[in-house]
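> Sequence and predicted structure, then a few things I'm wondering about:
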Amino acid sequence: MNRLEIRGTGKWFGKGGALLLAAALITGTAASARPETAHAYSVWNVYNEAMRLDKQGRYAEAIAKYEQAGREMAASRDYGNAGRMYRNAGEAYVKLKRYDRAVVSWDLESAYYAKVNLVQDSIAVQRKADALRSSVQLYYGTGLSEAALAGRERGLAPLEPANGILLGAYAEQNPKVHATNGKFYTNEYPKFTGKKHAGYLIYFTYGTPLSTIRSHLDAAKRSGTAIELGVQPLQGMGQVRDDAYLRQLARDAAASGVPIFLRFANEMNGNWTPWKSTPKTYIEKFRLVADVFHEEAPGSVAMVWAPGANPIDNLRSYYPGDKYVDWVGVSLYSIYNPSADPLKQGIDRSSHIAKLDAVYGWYADRKPIMIAEGSVSYMYPEKMRDVTEWSVYQTQQLYATLPMKYPKVKAAFWFDVDTQGTTDRVKYYGLSNNDKMLAAYRKAIANPFYLSGIGANTTLSYNPIAATVPARKLSVSGYVKTWSPTLGRVVYKIGGKQVGAAANPPWTAELDFSKYRGKSITVDVAAYDKQGKWVTTQSVKTKVQ
């Protein structure tokens, strides 16, 4: 549908009747209008009244008028202008700091734009709404029986745990745990972080022999850890062939005695890698490498396909196919970016863990998922501003939420180094330079769901609170997403009475459901920011049985 905006009025019109309406509005009269046009003009009177109230700061009254106009326009199938009314209503809600209601208005705006084929407008509005959308999912911890755990052991991918997340890191450049001809990260990193890690990431240049990283392989073998081998064809995909080099590399990997996650040519969906190529070429080369390693190193090497979380639009076109991929990995990074604030208040409200959603949604039903490398920067580099509070919260939320909301994530590798790229933009990921980040990481990985070795499992499991919940005392945790970049407290209420509270993700509290046996109840989850101000209340309905 074509649309017309009358300059200076902010009014949109559909193709039908646009000129007649424009003339009526410009002249201030509608005496000659047809009955249906006169009706439309009355709607615009409502809109004009809303604008007047809005300018006077009477936002609640303005909202009522915007919504009235939006409903009438939608009823007459003037969807484009109905969307505009709800956009204005949403902006007025923002002025009142009623962000949950603003999201509802923007959802309607997006839906109405979609009805008139304003696809890009609809997508942009939906992204804004999603960025501010509050949501809650609740879970309760329980223990798996031996039989249940054994059932999960069937049909696993190479090196995949039946239950739990393999704990990993890139630690080679952390000066507190590694030095050439000195201390080695496989020995020192467990002391540094308070927990043994199941694997470590090592970068490896395609075309060189595996013996170039012999010290790393030997150290991994001694410490009983795996290696995530980040294989990088720095000369481009043309060098990758089924030849003597590749065959020997696969045989040497099998003979190393070290479990290896072979991550071949990662982040292929970006344009920053030397091995960037067309999807066709990439798929051909990945399949070639997978065939050789599956033949020469069966069981001891797992093939990992690992795009970047962004760009997302071309990501799936590089997928080599289920036959060739053992694990799906993803690079997951966050750097503070206030320019993306949908409220234009200069605050990064994005969710680090939400960047996992697309890859998880596309592949978790058939492949184990790995965060192949990832981190959260504790500095806003453009302004050299410390944002440790934000990065600590994002890190806590990541490790607290993965076991509950993303049960098919089976490995997570933290990227522990400050890096400097060709643009001289330092990325501050190193735990050795930030005590608060280190403390947050140590606390987060203490969860027994994070495993310290290949072949390890945990009986800890998380069940969603959905249609029903057991009538007993439960350890309840939650994933709580809001428009606030950080939260400081979550309170649980049933029947208006507080039944639990928590101060850190995953917001764990002991709730007694036994007194509600046989009843349908609503658990209200109230979230507060670090200053104690109320942010949102979300509800979870369930039946206790």
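Happy to help now that I have it. Numbering: from 1, shown residues only.
> hey, let's count contacts and neighbours off CA atoms from now on
OK.
> And for residue 393, the neighbour number?
20 (other CA atoms under 10 Å).
> What of residue 492?
Neighbour count for residue 492, taken as other CA under 10 Å: 23.
> before we move on, what SS does it have?
Following DSSP: H, G, I helix; E, B strand; the rest coil, the label given to residue 492 is strand.
> Touching, it and residue 523? I think so.
Yes - Residue 492 is within contact range of residue 523, at 6.7 Å (criterion: CA atoms under 8 Å).
> Quickly find the element holding residue 48.
Secondary structure assigned from DSSP states H and E places residue 48 in helix 35-55.
> now for that helix, which elements pack on it?
For helix 35-55, the elements it packs on are helix 18-27, helix 59-75, judged by 3 or more CA pairs under 8 Å, 6 or more residues apart in numbering; DSSP states H and E.
> winner for burial among these?
Of all the helices and strands packed on helix 35-55, helix 59-75 has the most neighbours on average by mean count of other CA atoms under 10 Å, namely a mean of 21.
> which outside residues touch stretch 212-220?
184, 186, 204, 226-227, 256, 258 (CA atoms under 8 Å, 6 or more residues apart in numbering).
> Got another one to weigh against that:
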Amino acid sequence: MATSLTAPLELYVQTPQNPTAAPLAKFEPPAGCYVGLWADLDSPDGRSDLDRLTELVGSHAVYFRYNFFRRPENANPWSPFFPAKFVEQLGGEDAAIHLAVEPRIPLKEVTEDLVKEWARQAGALNRPIFMRWASEFNDTVNSWNKDPVLYREKFRLVARIMHEEAPNVAMVWTPMAFSDLKSVMAYYPGQEFVDWVGITLYSKYYWNGDPARVTVNLLPNSRLDVLYQAFADKHPIQVSEYAAEHHSASSSRDLSYFATAKMQQFYFNIMLKYPRIKNINWLNFDMTAADEYKGYPATRRANYNLLKSPSVLKTYQHILSQPYFLKTFNSASRYSYQPIPPALNQNAVVLGYVADARVSSVRYFLDGQLLQKTSVAPFRVQLPTLKAGKHTLKAVANVGSPVQYSFKMP
């Protein structure tokens, strides 16, 4: 076990696949985490971005977009009642679709007939769909925030109909990041109506746009903890939206260094310590250039487009090269991760969970001798063949006190 009280990191060991102990939920992989990507097929730039990213980083297991729920007669080619074309083009055996479905009519006008029509169209395509219904209900700007009782009623209605009429749809209940569990539990419709629990959060350089509050030393995964502790034993968890900004409309600074650090901390810390997070969706979008966001405050407009920062793109490629991150649907990781146990097998692979956001390099000492220095997250090192008996592994990060583990080799 670790001997430091101020450890900047924790050490984990790679093991063969250790599937989730609980029965798997709909679409849940036994081990590993799907990677998802926001995709735009409605504009030439959006289509070319998707094609280019596929060329550079490969496929994704999930593709997502927004869908406005309204009466069919009020739909239009750019905002269809059900986005069948998107689902047909990107969904299939190797990829699921994630639809962020937002009511554009009052919740009380969401009727059984309307929901059944949406379910009929979804079911007819028989593609796997994560339906993120009326998410971020804990944000007061959303009209479905006003009445928790009505929200629960309508979520249950939608879930019941999807489960009956469109078994290819998984229901995802998604608050935005929060710290007080009570603020969202009034909206929770109940375990039988929720297939996955989701969350949306972003890594922004300035907290709420305040230049006096820089978030460089904030671990992005720390904002998952309350939700994870409350729901990971009941549901698989989907990070419905995540991205780290490499440019903000409120500053001329290049924030690529910030984005690369945060995305590595986020994805790799989840890989090591949050086994029930099974789906992460990156919002590949430049809000600083999009016409529809030009009326928003500069502090709310960020550039998350992977193609517009070479270092951010390279980091994303590195993340997706890890076999734990699943680039095809209905797949599973060969590996799982656990804290270093009292006994290790020969040639064990050890990785570092970042417990301090300032960690950028790690030196490993085996039985007092320098084994390896690495500046590449997740700070992986492979132990050599060792004699039977007791050994020590010390990790020294660039900040904080060293951490030392003792283990036996059979």
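Structure's in. What do you need? Everything numeric here is computed off the predicted structure, so don't read it as measured data.
> what's the TM-score here?
The TM-score (TM-score structural alignment, normalised by the length of structure 2) is 0.86; 391 aligned residues with a CA RMSD of 2.9 Å.
> coming back round to it: can you tell me which of the contacts of stretch 212-220 of structure 1 are in strands?
Secondary structure from DSSP state E places 204, 226-227 of those in strands.
> the helices in structure 2, which residues?
44-57, 84-90, 112-125, 148-165, 182-185, 225-231, 256-273, 310-320 (DSSP state H).
> out of the ones you listed, which comes closest to residue 32 of structure 2?
Among the helices of structure 2, helix 256-273 comes nearest to residue 32 of structure 2, with 7.7 Å by CA to CA.
> Can you give me every residue that contacts the closest residue to residue 66 of structure 1 other than its chain neighbours?
Setting aside the residues directly before and after it, residue 66 of structure 1 is nearest to residue 85 in space (CA to CA, 6 or more residues apart in numbering), at 5.3 Å. Residues in contact with residue 85 of structure 1, defined by CA under 8 Å, 6+ apart, are 47, 66-67, 69-70, 109.
> Helix or strand: which one has residue 85 of structure 1?
Here residue 85 of structure 1 is assigned to helix 79-95, by DSSP H and E.
> Which residue range of structure 2 does that helix align onto?
Across structure 2, nothing matches helix 79-95 of structure 1 (TM-score structural alignment).
> Quick one: work out the angle between that helix and helix 35-55.
Relative orientation of helix 79-95 of structure 1 and helix 35-55, computed by axes from the mean of the first three to the mean of the last three CA atoms, to 10 degrees: 20 degrees.
> Report the central residue of structure 1.
residue 354 (1.6 Å; CA atoms, centre = their mean).
> Counterpart of that one over in structure 2?
By TM-score structural alignment, residue 354 of structure 1 lines up with residue 222 in structure 2.
> Give the other helices and strands that the longest strand along structure 1 contacts.
Ranked by residue count under DSSP E, the longest strand found in structure 1 is strand 534-544. Strand 534-544 of structure 1 sits against strand 135-143, strand 468-469, strand 520-528, with contacts defined as 3+ CA pairs under 8 Å, 6+ apart.
> Distance to residue 172 of structure 1 and mean neighbour count for those - can I get that in CSV?
Below are those laid out as CSV (distance: least, CA to CA, whole Å; neighbours: other CA atoms under 10 Å):
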stretch, distance to residue 172 of structure 1, mean neighbour count
strand 135-143, 35, 18
strand 468-469, 45, 17
strand 520-528, 39, 20
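> Quick one, which of those strands gets closest to residue 372 of structure 1.
strand 135-143 (25.6 Å).
> Mean per-residue distance, that closest one versus structure 2.
Once fitted to structure 2, strand 135-143 of structure 1 is off its aligned match by 2.1 Å on average (mean CA distance after the TM-score superposition for structure 1).
> which strands and helices sit next to that strand?
By 3+ CA pairs under 8 Å, 6+ apart, strand 135-143 of structure 1 packs against strand 460-464, strand 473-481, strand 534-544.
> most packed of those?
On a mean-neighbour basis (criterion: mean count of other CA under 10 Å), the most buried of those is strand 473-481, at a mean of 20.
> Where in structure 2 does that strand fall?
Using TM-score structural alignment, the residues of structure 2 aligned to strand 473-481 of structure 1 are 347-355.
> so who does the aligned residue in structure 2 for residue 168 of structure 1 touch?
Aligned by TM-score structural alignment, residue 168 of structure 1 pairs with residue 36 of structure 2. Neighbouring residues of residue 36 of structure 2 by CA under 8 Å, 6+ apart: 60-64, 279-282.
> can you rerun that using 10 Å?
59-64, 95-98, 238-242, 279-283, 325-328 (CA atoms under 10 Å, 6 or more residues apart in numbering).
> Repeat that for residue 410 of structure 2.
Residue 410 of structure 2 neighbours (CA under 10 Å, 6+ apart): 343-346, 386-390.
> run the last query once more with 7 Å
Listed by CA atoms under 7 Å, 6 or more residues apart in numbering, the contact set of residue 410 of structure 2 reads 388-389.
> Next one: it from residue 195 of structure 2, what distance?
43 Å (CA to CA, to the nearest Å).
> and what of residue 183 of structure 2?
Taken as CA to CA, the span from residue 183 of structure 2 to residue 195 of structure 2 is 21 Å.
> Residue 245 of structure 2 too?
In this structure, residue 245 of structure 2 and residue 195 of structure 2 are 30 Å apart, going by CA to CA.
> Same drill for those two, tell me which one is more crowded.
Between residue 245 of structure 2 and residue 195, counted using other CA under 10 Å, the more crowded position is residue 245 (28 against 24).
> Pretty sure that one sits against residue 203.
Yes - contact criterion CA atoms under 7 Å: residue 245 of structure 2 and residue 203 qualify, at 6.4 Å.
> Give me the neighbour count for the nearest residue in space to residue 406 of structure 1 that is not next to it in sequence.
Take residue 406 of structure 1 and drop its neighbours on the chain: the residue closest to it by CA to CA, 6+ apart is residue 360, 7.7 Å away. Per other CA under 10 Å, the neighbour tally for residue 360 of structure 1 reads 22.
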